[in-house]
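J.: only geometry, no sequence info:
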């Protein structure tokens, strides 16, 4: 991250819902080059708890949307990630990791197989701060093999929470039949949408891609439902941390491999053992060696719960109980749902076992923490 004083910062971009956020009294902050709502007048805590109990509406239009089109799209995309793209069935979504040649994570993303006629049509959603770099990377690596079509004209909304389906099916009958990580085209309140049953909160819910010109109409129709309230980036962060989900730039980046980041589950067996499609992704030699010999890792991402009610923030040093530095917190806050300080971070592998005691150094004082399994709050994805 550069801090050159001479460079004039680029003016902040605005999402198609900017006027609505202002009208709703949002506190706007810079995020990923956009002016984004961090919270509304209800406040972070109320917004977080409302999402866990009812339904929250999030503007995530800063994220990047693109399509990979052509008969070779799946095989081409699979060459960039340690993930099974070829066998993803039409109508289904999967989590993916874009890697550099050292096996570091360029970005994490979601991709969906929209192809129903074997023409090849993969819809991809990438992180806002990474989207320009991701699109350039994908274009450079596989642009000869398939069409890479950015979709800057599209907005993205997330409706999350146990009552999200109740609210959405009023406006789009049939969405209740979707299960977690499936999706399709729906007309929602007269707006032409592509939506998936997925999200970033640990709750049931939907992510809805809609043309920017219809985003305001759609958002107002959703907010008119009694279950739904607007939720900002602040609660989005606390919700995803309680769900044990990584934030790109905090918990994973180009210096971390999927194995160090405890994302082995995101690398399907077909890409990591034996067969014709094992390996062959950027950094595969290093990553496959780490999978074969976990003891050789220098660090591992773990969940941590404080044993005292003292919040432990990002970048807090972690020490062993005898005072040796062993790692660092990458995300941490007081979890509103469980009313306990929770964190994730990296520790040396010998300190990664569940139940291990470590100390977080908060303003020079040790705060005892325990390595714990994630998620911190049980997930409630609708698997049917």
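T.: Good, I have the coordinates. Owing to the predicted nature of the structure, the values given are computational and were not obtained by experimental measurement.
J.: drop to CA atoms for contacts and neighbour counts, all remaining ones
T.: OK.
J.: the helices in the stretch 101-250 of the chain, which residues?
T.: Using DSSP state H, counting those that start in this stretch, the helices of the stretch 101-250 of the chain run over residues 131-142, 164-171, 212-223, 233-242.
J.: Of the ones you listed, which is nearest residue 255?
T.: Smallest distance to residue 255 across the helices of the stretch 101-250 of the chain (C-alpha to C-alpha): 16.2 Å, for helix 131-142.
J.: May I see the buried residues of the closest one?
T.: 131, 134, 135, 137, 138, 139, 142 (16 or more other C-alpha atoms under 10 Å).
J.: Buried deepest among the helices of the stretch 101-250 of the chain, which one?
T.: Ranked by mean neighbour count, the helices of the stretch 101-250 of the chain are led by helix 233-242 with a mean of 23 (mean count of other C-alpha atoms under 10 Å).
J.: what's downstream of that helix, the next helix or strand?
T.: Remark: after helix 233-242, the chain's next helix or strand is helix 284-292, criterion DSSP states H and E.
J.: neighbouring contacts of that following helix?
T.: 82, 102, 103, 257, 258, 259, 272, 279, 296, 297 (C-alpha atoms under 8 Å, 6 or more residues apart in numbering).
J.: Okay, one more to line up with it:
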């Protein structure tokens, strides 16, 4: 006997709205469901929005992401060792107001999420996790954090990302001082009496900023930003094509619990002190893969022709047997050709290697390419 309910008896899943929901709709945003929220996929068109961001500045609403703070009491093990027990980041060596990319790992070294964290004070860390996984992340961490560490989900805050080569020109008119920050630096700022937390970071490969803002002030800030001549609102579609060109993985697609940092080509997130101590989850497996190589590896692909190859396509051998999988793919406006990310056997991971892809019964030819497909343009300071 089935224990499932008929479709007409299933409770509908509630789709949540962002603080800027009405704002997006008024701007012509076409709304779709993503990570449990209504979010704008595009306004003027993905291609136009992508190229505008590469040349000017795009405003993205990423308020679906989970903004967390971790605060210690000053007794017990403290925030830093508590978080280091969950991920391979060197948080102890992170200067105040500096950000770092890291990975939440399970006990076997699988990736539960990728995240950004910032050292706000000796006993306070700010963290941004993916929207689709934030509640699972919180549950996982709460089970493992000591009582002396408090986790707070900042549900009353929105998160905006201003990305592109002219992002700094637009933002500095509203918030003087942001131009002094460099890539992966953060700080507290005031805008019209509202406390903002701003980092010089992003998910497009371009220079830019992520701005944590109280939810009741986000519409006014968004209006002020798009009033700048360099800035237009940009949707999820261009966010995806921009990050793909930048070679940045998307959790739930290019990363999941079946992948390890070595398989995902994220070895830079394994810090030397932590490797030497071997004291992070899954360290034995991950360090063995780092030493001997993983069986499969995430690579970039340049696809022949004009037709994109999408997530779910198979990497196949000469006999047509599946030996890998495409995890992200699409047409790259700045490259002018279709590109993809895939997991392939280690023997095929070198740039220049020819591979075959199978999508809906059709074979496509591709070449393994170094990532990023478009050079990163992060601001690291005046040369």
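T.: Nice, I can see it. All figures in this text were calculated on a predicted structure; none of them were measured in a lab.
J.: Let me see the TM-score of these two.
T.: In this superposition the chains share a TM-score of 0.95, using TM-score structural alignment, normalised by the length of the second structure; 373 aligned residues with a C-alpha RMSD of 1.5 Å.
J.: if we can go back for a sec, in CSV: the helices of the stretch 101-250 of the first structure, plus distance to residue 13 of the first structure.
T.: As requested, the helices of the stretch 101-250 of the first structure are exported to CSV (distance: least, C-alpha to C-alpha, whole Å):
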stretch, distance to residue 13 of the first structure
helix 131-142, 14
helix 164-171, 28
helix 212-223, 14
helix 233-242, 16
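J.: Mind checking those helices for the one nearest to residue 35 of the first structure?
T.: Closest approach to residue 35 of the first structure among these (C-alpha to C-alpha): helix 233-242, 11.1 Å.
J.: Would you mind giving the residues in the second structure matched to the closest one?
T.: Mapping helix 233-242 of the first structure onto the second structure (TM-score structural alignment) gives residues 236-245.
J.: same check, this time on stretch 162-172 of the first structure
T.: Under TM-score structural alignment, the match for stretch 162-172 of the first structure is residues 165-175.
J.: thinking again about what came up before, closest to residue 329 of the first structure out of the helices of the stretch 101-250 of the first structure?
T.: helix 233-242 (12.3 Å).
J.: Residues contacting the match of stretch 162-172 of the first structure, please?
T.: 53-58, 178-179, 189-191, 206-209, 224-225, 228-231, 377.
J.: Please compute how far it lies from its chain's middle.
T.: Stretch 165-175 of the second structure has its C-alpha centroid displaced from the chain centroid by 22 Å (C-alpha atoms, centre = their mean, to the nearest Å).
J.: Give me the buried entries from the contacts of stretch 165-175 of the second structure.
T.: Neighbour counting by 16+ other C-alpha under 10 Å classes 53-58, 178, 189, 206-209, 225, 228, 230-231, 377 among these as buried.
J.: which ones are touching the aligned residue in the first structure for residue 145 of the second structure?
T.: Structural alignment places residue 145 of the second structure opposite residue 142 in the first structure (criterion: TM-score structural alignment). Residues near residue 142 of the first structure by C-alpha under 8 Å, 6+ apart: 76, 77.
J.: 10 Å - rerun?
T.: Residues in contact with residue 142 of the first structure (C-alpha atoms under 10 Å, 6 or more residues apart in numbering) are 68, 72, 73, 75, 76, 77, 79, 80, 148.
J.: how far apart are the match of helix 233-242 of the first structure and its match in the first structure?
T.: Superposing on the first structure and averaging over aligned pairs (mean C-alpha distance after the TM-score superposition for the first structure), stretch 236-245 of the second structure comes out at 0.4 Å.
J.: one step back: which of the contacts of residue 142 of the first structure has the most neighbours?
T.: residue 68 (27 neighbours; other C-alpha atoms under 10 Å).
J.: Which residue is the nearest non-sequential neighbour of residue 40 of the first structure?
T.: Closest residue in space to residue 40 of the first structure, ignoring its immediate chain neighbours: residue 26 at 4.2 Å, by C-alpha to C-alpha, 6 or more residues apart in numbering.
J.: And that neighbour, how far from residue 328 of the first structure?
T.: Distance of residue 26 of the first structure to residue 328 of the first structure, given as C-alpha to C-alpha, to the nearest Å: 32 Å.
J.: Then residue 106 of the first structure?
T.: Distance, residue 106 of the first structure to residue 328 of the first structure, using C-alpha to C-alpha: 21 Å.
J.: swap in residue 82 of the first structure?
T.: 26 Å.
J.: Between those two, tell me which one has more neighbours.
T.: Applying other C-alpha under 10 Å to residue 82 of the first structure and residue 328 shows that residue 82 carries more neighbours, namely 31 against 21.
J.: Can you give the distance of stretch 244-263 of the first structure from its chain's centre?
T.: The chain centre lies 11 Å from the centre of stretch 244-263 of the first structure; the measure is C-alpha atoms, centre = their mean.
J.: in it, what's buried?
T.: By 16+ other C-alpha under 10 Å, the buried positions in stretch 244-263 of the first structure come out as 244-248, 251-254, 256-261.
J.: mind listing what the aligned partner of residue 30 of the second structure in the first structure touches?
T.: Alignment note (TM-score structural alignment): residue 30 of the second structure maps to residue 27 of the first structure. Neighbouring residues of residue 27 of the first structure by C-alpha under 10 Å, 6+ apart: 21, 35, 36, 37, 38, 39, 40, 41, 43, 232.
J.: Narrow those to those in strands?
T.: Among those, DSSP state E puts 35, 36, 37, 38, 39 in strands.
J.: Reformat those as CSV; add distance to residue 62 of the first structure and neighbour count.
T.: Below are those laid out as CSV (distance: C-alpha to C-alpha, whole Å; neighbours: other C-alpha atoms under 10 Å):
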residue, distance to residue 62 of the first structure, neighbour count
35, 9, 18
36, 8, 26
37, 11, 25
38, 13, 20
39, 16, 24
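J.: Is it possible to get TSV of those residues that adds distance to residue 306 of the first structure?
T.: Shown next, in TSV, are those (distance: C-alpha to C-alpha, whole Å):
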residue	distance to residue 306 of the first structure
35	33
36	30
37	29
38	26
39	26
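J.: Among these, list the two that are farthest apart in space.
T.: Across these (C-alpha to C-alpha), the longest gap, 12.2 Å, separates 35 and 39.
J.: shared neighbours of these two, anything?
T.: Common contacts of residue 35 of the first structure and residue 39 (C-alpha under 10 Å, 6+ apart): 27, 28, 29.
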